[in-house]
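Peer 1: Quick one: sequence and predicted model below, then my questions.
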Amino acid sequence: MKQRYRKLGVMMAVVLSLHTPIYGKEKEAVTTTYTLSQAIEEGLKNTSALKVKDWEIEKARDQSANVSAQAQGAQMMLTYTSVVVYEKEMELRRQADYYSREASIRVEMARKEKKLEEIKIKKDIKDAYGNVVQGWERLQSQQGKVDLGKNQLKAMELKEELGMVTATSVTEAWMSLMKEEVALQEARMQYETAFMELNGLTGRPLYEMDRMLQKMDVSLAVEIPNVEEMMEQAKIRRGDLYSAKALYDSKQSEYGSAKELGERKYGIHEYRDELNKIENEQIELEYRYETLERQIKIGLEKAYTGIEMAKRQVEMMQQNLEDTEKRYEQMKIRHELGQLSDLQLEEGTLMLQSARIQYQSALHSYNSALDQYFYLAGVEGVEILAGK
């Protein structure tokens, strides 16, 4: 019988040897904490996406300067030209008016898109950081289950020697322990995968990262702005929506100017084709704006629903945690009275730890849902909740 258990032990050792932590030998103790603010700071510093956005801003500024120069030249031509056909005058006025406004719009759009990219980077790092925190806690919890399984196996082996249980019970304890050992390796791999994801977002080498133990507190008492309020924020802060509306408004202004010019200086038949062209462009820009506005609103509505669902999950896990804490206190009393064994109390400890992890995981999901909602509107949560 002992020989069979040793064979099972060899099998478990083989399973455990298939995986080695990516950061080498595990640290004995953590001396410093790699905080969320550090991760965000490094992510913003090391990402190439923001450098690309800076280049796009400079490019838009250069284009705006060139267009302004061309517009000034066109204005001078209008000033010193005594006779000009309608089509030529419209072309010159476009250079002096619409294209100049369009260039300014694109500069502002580039700035807003950079801000949106910053918000996205912060959101992604915060989410990845939370995954590492959750992964570490699950890893610790699973390690506790393995330790409990080992103690239960020893107890079964002792009972078998005393004739209190059969060999089948011992084998079942072995198999249960093996299952927990495999789950431990899976938890470790998930933890390290989260670590690698965070590494990709921050650029910090894995071997320089300490384990993350910083908690991210989330309050459910915060009043979340409704979808309509967030849409108003999106119109101001999102570069794509802002530029779509601004270009549409600019084209409307161009149409009005063209119509006034034609009615004042030319006959209706001479400028009708040009007006139709501008009107068609205006309709296309209006369609683009309304389509984008509708897509963003749908995304916000889905995100708001996600927040409500995540909030209910947090409330359920909070109630479960409170109930588990009460049961655990009762188990401690029964243990002191000798009604429960050490192993049974250890099971209760793991049960409580699991309830805490589930609650923290629900909070993390709620926090991620909030960040996604704010991101879709082009704002950071701290800004909108502070009324900025």
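Peer 2: Sure, I can see it. Numbers count the residues shown, from 1 in each chain.
Peer 1: only C-alpha atoms for contact and neighbour calcs from this point on.
Peer 2: Noted.
Peer 1: Show me the helices in the stretch 201-350 of the chain, by range?
Peer 2: Per DSSP state H, counting those that start in this stretch, the stretch 201-350 of the chain carries helices over the ranges 227-237, 239-265, 268-336, 342-376.
Peer 1: Comparing those, which comes out most buried?
Peer 2: helix 342-376 (a mean of 21; mean count of other Cα atoms under 10 Å).
Peer 1: Can you spell out which helices and strands pack onto whatever helix or strand comes next after it?
Peer 2: On the C-terminal side of helix 342-376, the closest following helix or strand by DSSP states H and E is helix 381-385. Packing contacts for helix 381-385, counted by 3 or more Cα pairs under 8 Å, 6 or more residues apart in numbering; DSSP states H and E, involve helix 342-376.
Peer 1: just how off-centre is the helix it packs on within its chain?
Peer 2: Relative to its parent chain, helix 342-376 has a centroid offset of 18 Å by Cα atoms, centre = their mean, to the nearest Å.
Peer 1: ditto for stretch 227-244
Peer 2: Offset of stretch 227-244 from its chain centre (Cα atoms, centre = their mean): 19 Å.
Peer 1: what does that stretch contact?
Peer 2: The contact list for stretch 227-244, computed with Cα atoms under 8 Å, 6 or more residues apart in numbering, reads 105-106, 108-113, 116, 285, 288-289, 292-293, 296-297, 300-301, 304, 374, 376-379.
Peer 1: Repeat that for stretch 194-202.
Peer 2: Stretch 194-202 has contacts (Cα under 8 Å, 6+ apart) with 39-40, 42-44, 46-47, 121, 124-125, 128-129, 131-132, 135, 205-206.
Peer 1: Pull out the buried members of these.
Peer 2: By neighbour count, with 16 or more other Cα atoms under 10 Å, these hold 39-40, 42-44, 47, 121, 124-125, 128-129, 131-132, 135 as buried.
Peer 1: Those residues in helices, which ones?
Peer 2: Among the buried ones among the contacts of stretch 194-202, the members found in helices (DSSP state H) are 39-40, 42-44, 121, 124-125, 128-129, 131-132, 135.
Peer 1: Need those residues in a markdown table (columns: distance to residue 268).
Peer 2: Listed next are these as a markdown table, based on distance: Cα to Cα, whole Å:
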| residue | distance to residue 268 |
| --- | --- |
| 39 | 64 |
| 40 | 60 |
| 42 | 62 |
| 43 | 59 |
| 44 | 57 |
| 121 | 54 |
| 124 | 57 |
| 125 | 60 |
| 128 | 63 |
| 129 | 65 |
| 131 | 66 |
| 132 | 69 |
| 135 | 72 |
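Peer 1: A further structure is provided below for comparison with the first:
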Amino acid sequence: MTDTNLTSDVSAQPPQALHSAPMLCWFTASAALTVPQATAPVAFSLVALSILGDARLGAAMVLAMTLAQVVGAIPITRMGRGKPIASFLRILVLLRSAALAGIVLGLYAGAPFAALVTLAALAGLVNGATYGYLRALLNTLTSASRMPRALGIAATLNEVTFVLGPVLASGLGAVSPALAVAAMAVLGSLPALVISGDASMPAAPETHTTGRLVTPEILLWLTCAGAGGATIAAIEIGAVALALQFSFDPTMAILFTVPLCVASVLGGIWISIRNRASSPRAVVVQLALFSLGIGMTALSGALVPTILGAVLAGLMLAPLGTHYALVLDALAQPHRRAELFALLRTANAGGVIVTSAFLTLLPLNMALAAVAACMLVTTGVVALRTVRRGAA
């Protein structure tokens, strides 16, 4: 059973201090890696509006990018076996930027919308693998004792990216949708420029695969990550509908998204300061509070409890995300670590897809309640497992 003494295999190289140049480069790469995902909803909506006159059709490009990530996560990650981690990561990042640059060129050339959707899918195809290799790279840079703090800082920067990304896309998109997508391509390519050179970076071992990648224990935590992704997506995607439900203008969706993001940043800061993995019982409490947060948002019917629910869910996001990463780090076979981290990011994307389907097919409150039920069931399974392990 994994506990507060979670450990993982790290490189034999001397661990880098969190303020060292290699670690600062890694943090920069981690924050920049998610720029395309953070800016895509706004940027692609503006692209669809400029071509088809309907911003809602931008969701087709976002969906194509997300589905492609799910499809490509494991196959593309496996292609990197036996290759230097940093070198292969650069290739993936540059391929994604090339696909995004293709969208920019397509806009200027008057390409059909279907071609732009295809390019968005090509950009998304490597998203899972890029995260997997970037996260595996962290194991070569820092020690297990510093890992919670490093992951907390990364989670905080990730939330800042998701707060500022839509603002940047809106500002540039007001000038030109192509400019917004160009910014996605340029900023999203930063990891290829700042990752440390290959001289000191170990190659991902090319070994024969033995055993299953996903064990029941790993599946449990991937399911938790997927349920968490669904929960956060329910608030973010449903924010406009929530604003309308309370008789506000659609722009007042920020009443729900901003508190969620601020709380997520605070949760990441707390993890960074604490620099400790959560105990099994603490994880159950965090999951319960996470479930309570989405439950309040789904069922309260009043503005203040709905906002407080979003805050509660946001506060738990970074602690739980850090725990999932640490647990999977400890459970992963060293030569398949990048694959497992790619699956972790893909599980989160799967949660977003499920939530999108719920919000499309069901009334708002029913969709939110369905997500809350999924989170509650997941919490119950983890709680039961913890009780059984404690009694053993």
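Peer 2: In hand now; what should we look at? Remember, it's a predicted structure, so these values are computed and weren't measured experimentally.
Peer 1: Can you give me the TM-score here?
Peer 2: Once superposed, the chains reach a TM-score of 0.24 (TM-score structural alignment, normalised by the length of the first structure), with 153 aligned residues with a Cα RMSD of 6.8 Å.
Peer 1: related to what we said a few turns ago, looking at the helices of the stretch 201-350 of the first structure, which is closest to residue 64 of the first structure?
Peer 2: Smallest distance to residue 64 of the first structure across the helices of the stretch 201-350 of the first structure (Cα to Cα): 14.6 Å, for helix 239-265.
Peer 1: Just want the angle from the closest one to helix 227-237.
Peer 2: In terms of direction (axes from the mean of the first three to the mean of the last three Cα atoms, to 10 degrees), helix 239-265 of the first structure departs from helix 227-237 by 70 degrees.
Peer 1: starting at the chain centroid, how far to helix 239-265 of the first structure?
Peer 2: Distance, centroid of helix 239-265 of the first structure to centroid of chain: 37 Å (Cα atoms, centre = their mean).
Peer 1: do stretch 315-332 of the second structure as well
Peer 2: For stretch 315-332 of the second structure, the separation from the chain centroid amounts to 12 Å (computed by Cα atoms, centre = their mean).
Peer 1: ditto for stretch 286-298 of the first structure
Peer 2: Centroid displacement of stretch 286-298 of the first structure relative to its chain, using Cα atoms, centre = their mean, is 23 Å.
Peer 1: ok, back up a step: biggest separation within the ones in helices among the buried ones among the contacts of stretch 194-202 of the first structure, which pair?
Peer 2: Greatest spacing in those, by Cα to Cα: 44 and 135 (23.8 Å).
Peer 1: how about the helix or strand residue 65 of the first structure falls within: buried residues?
Peer 2: With elements taken from DSSP H and E, the one containing residue 65 of the first structure is helix 49-80. Residues 50, 53, 56-57, 60-61, 63-64, 67-68, 70-72, 74-75, 78 are the ones in helix 49-80 of the first structure that count as buried (16+ other Cα under 10 Å).
Peer 1: Show the secondary-structure elements that that helix is packed against.
Peer 2: Contacts defined by 3+ Cα pairs under 8 Å, 6+ apart place helix 49-80 of the first structure against helix 86-96, helix 98-161.
Peer 1: Quick check: which of those helices is buried the most?
Peer 2: Among these, helix 98-161 has the highest mean neighbour count (mean count of other Cα under 10 Å), at a mean of 20.
Peer 1: helices or strands up against that helix?
Peer 2: Against helix 98-161 of the first structure (3+ Cα pairs under 8 Å, 6+ apart) you get helix 36-46, helix 49-80, helix 167-202, helix 239-265, helix 342-376.
Peer 1: Nearest to residue 151 of the first structure among the ones you listed would be which one?
Peer 2: helix 342-376 (7.5 Å).
Peer 1: just checking, what packs against the closest one?
Peer 2: helix 98-161, helix 268-336, helix 381-385.
Peer 1: so can I have TSV of those helices showing distance to residue 9 of the first structure?
Peer 2: Formatted as TSV, these follow (distance: least, Cα to Cα, whole Å):
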stretch	distance to residue 9 of the first structure
helix 98-161	11
helix 268-336	32
helix 381-385	52
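Peer 1: Figure out which of these is closest to residue 370 of the first structure.
Peer 2: helix 268-336 (6.2 Å).
Peer 1: Give me the angle between the closest one and helix 239-265.
Peer 2: Put simply, helix 268-336 of the first structure runs at 160 degrees to helix 239-265, going by the same axes, to 10 degrees.
Peer 1: other SSEs contacting helix 268-336 of the first structure?
Peer 2: Applying 3+ Cα pairs under 8 Å, 6+ apart, one finds that helix 268-336 of the first structure contacts helix 86-96, helix 227-237, helix 239-265, helix 342-376.
Peer 1: Include distance to residue 383 of the first structure when you put those into TSV, please.
Peer 2: Shown next, in TSV, are those (distance: least, Cα to Cα, whole Å):
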stretch	distance to residue 383 of the first structure
helix 86-96	38
helix 227-237	11
helix 239-265	17
helix 342-376	9
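Peer 1: out of those helices, which comes closest to residue 11 of the first structure?
Peer 2: Closest of these to residue 11 of the first structure is helix 342-376, at 25.5 Å (criterion: Cα to Cα).
Peer 1: Among the helices and strands packed on helix 342-376 of the first structure, which comes closest to residue 86 of the first structure?
Peer 2: With Cα to Cα as the criterion, residue 86 of the first structure lies closest to helix 268-336 of these, at 6.9 Å.
Peer 1: Also compute the angle for that closest one relative to helix 342-376, please.
Peer 2: Using the same axes, to 10 degrees: helix 268-336 of the first structure against helix 342-376 is 170 degrees.
Peer 1: now helix 268-336 of the first structure and helix 86-96, what's the angle there?
Peer 2: Here helix 268-336 of the first structure points in a direction 30 degrees away from that of helix 86-96 (the same axes, to 10 degrees).
Peer 1: after the host helix or strand of residue 259 of the second structure comes which helix or strand?
Peer 2: Using DSSP H and E, residue 259 of the second structure sits within helix 254-274. Going down the chain from helix 254-274 of the second structure, the next helix or strand is helix 280-299, by DSSP H and E.
Peer 1: Tell me which residues of that next one come out buried.
Peer 2: Buried-residue list, helix 280-299 of the second structure, by 16+ other Cα under 10 Å: 280, 283-284, 286-299.
Peer 1: How far off centre is the next helix or strand after it?
Peer 2: Sequence order places helix 303-331 as the next helix or strand after helix 280-299 of the second structure, per DSSP H and E. Centroid separation for helix 303-331 of the second structure versus its chain: 12 Å, with Cα atoms, centre = their mean.
Peer 1: name the helices or strands packed onto helix 303-331 of the second structure?
Peer 2: Packed on helix 303-331 of the second structure, when contacts are counted by 3+ Cα pairs under 8 Å, 6+ apart, are helix 147-175, helix 216-237, helix 254-274, helix 280-299, helix 337-361.
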